[in-house]
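Peer 1: Here is a sequence with its predicted model. Questions after.
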Amino acid sequence: MLKLEDLKPTPGSVRKPKRVGRGIGSGLGKTGGRGHKGQKSRGSGKVHLWLEGGQTPLHRRLPKVGFKSFTHKNYAVVNLRMLEERFETNEEVTPETLVRKGLVKDIKDGIKILGNGELTKPLTVKAHAFSKTAKKAIEMVGGKAEVI
């Protein structure tokens, strides 16, 4: 049976570390493979990733892009045409029923009803926002448009 103490790496897969600065005969004596002078030859000569040696750094070469508005709302939109197809007369339309019937996948920041299409049956529509044409069309057929 194989035991933990019997495990060995595959032959040839593990090399001995190079011993730098141990004399001329080693091939890595004197400067220890770092060359002469310069930042990387020094003791703590680390060069940060964002430094580009006098060249304008990448983060300054790239344009400033974008703006995020904290007041803008991203509504899930539903057209009147969709309500006409999926709902019966005098039925109540809420964000939950719209998700259940597959008209919207996600409520996002709210539901907005748009006036694309015609509505022939009265519905009680509860949504977060309405376009003027949608509100007018819902009320013309005897329905209610309630903002929640």
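Peer 2: Received it, and whenever you're ready, just let me know what you need.

Peer 1: all contacts plus neighbour counts: C-alpha atoms, from now on.
Peer 2: OK.

Peer 1: out of everything not next to it in sequence, what's closest to residue 91?
Peer 2: The shortest distance from residue 91 to any residue that is not its chain neighbour, by CA to CA, 6 or more residues apart in numbering, is 5.5 Å, and that residue is residue 123.

Peer 1: Oh, that last question was meant for residue 122, not what I typed.
Peer 2: Nearest-residue entry for residue 122: residue 143, 4.2 Å, with adjacent residues in sequence omitted and distances by CA to CA, 6+ apart.

Peer 1: another one to put next to it:
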Amino acid sequence: MRLNTIKPGVGSKSPAKRVGRGMGSGLGKTCGRGHKGQKSRAGGFHKVGFEGGQMPLQRRLPKRGFVSLTRGRNAEVRLSELAVLPVEDIDLLVLKQAGVIPADSLAAKVVLSGSISKKVVLRGIGATAGARAAIEAAGGSCGE
């Protein structure tokens, strides 16, 4: 086999339709657009989902689901970030003052990333199962 002999499979490629080239082509006169109407004319265009003024399907159907407005204001804190804090009792205010989480955060959760060897007490802060185990192994607690 040589690269200059490679050809696509038989029937996989068809020649492009040349519209408006006489009746013998099968696409003469109206060029396959039919007679009259918006779609037959040059520039005949309507928005996707437009139903001629009828209330569109995406507006007729009820909207379901939930989008949390506070999702972006939940912060994650690594174990290694807790280890460098100078205090033992840690709450949301301490994390904000230390610059670990943004000042507009509404909630925080400790995730298992890095390690911790000092005792810390979490108040009003969540923790994943792995982070909770690591904090308790170091002598700390995750009491709310």
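Peer 2: Cool, got the structure. Everything numeric in this text was worked out from a predicted model, so none of it was measured.

Peer 1: Quick one: neighbours of the residue nearest to residue 122 of the first structure, just the number.
Peer 2: For residue 143 of the first structure, the neighbour count with other CA atoms under 10 Å is 22.

Peer 1: do the same with residue 126 of the first structure
Peer 2: 19.

Peer 1: element containing it?
Peer 2: Of the helices and strands defined by DSSP states H and E, residue 126 of the first structure is found in strand 124-127.

Peer 1: Give the aligned equivalent of the residue nearest to residue 91 of the first structure in the second structure.
Peer 2: Aligned by TM-score structural alignment, residue 123 of the first structure pairs with residue 120 of the second structure.

Peer 1: Show me which positions of stretch 52-63 of the second structure end up buried.
Peer 2: Of the residues in stretch 52-63 of the second structure, none is buried under the neighbour-count criterion (16 or more other CA atoms under 10 Å).

Peer 1: Start and end of that stretch, how far apart?
Peer 2: Start to finish, the residues bounding stretch 52-63 of the second structure are 22 Å apart (CA to CA, to the nearest Å).

Peer 1: again with stretch 87-105 of the first structure
Peer 2: Terminal-residue distance, stretch 87-105 of the first structure (CA to CA): 17 Å.

Peer 1: Give me the mean distance between whichever helix in the first structure runs longest and the second structure.
Peer 2: Longest helix of the first structure, by residue count under DSSP state H: helix 132-140. Taking mean CA distance after the TM-score superposition for the first structure, the mean distance separating helix 132-140 of the first structure from the aligned residues in the second structure is 0.5 Å.

Peer 1: against the second structure, where does that helix fall?
Peer 2: Here helix 132-140 of the first structure aligns to the second structure at residues 129-137, judged by TM-score structural alignment.

Peer 1: mind listing the helices for the second structure?
Peer 2: So, for the second structure - with DSSP H - the helices run 57-60, 79-83, 92-98, 129-137.

Peer 1: Can you add distance to residue 114 of the second structure and give those helices back as JSON lines?
Peer 2: Shown next, in JSON lines, are those (distance: least, CA to CA, whole Å):
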{"stretch": "helix 57-60", "distance to residue 114 of the second structure": "47"}
{"stretch": "helix 79-83", "distance to residue 114 of the second structure": "5"}
{"stretch": "helix 92-98", "distance to residue 114 of the second structure": "17"}
{"stretch": "helix 129-137", "distance to residue 114 of the second structure": "10"}
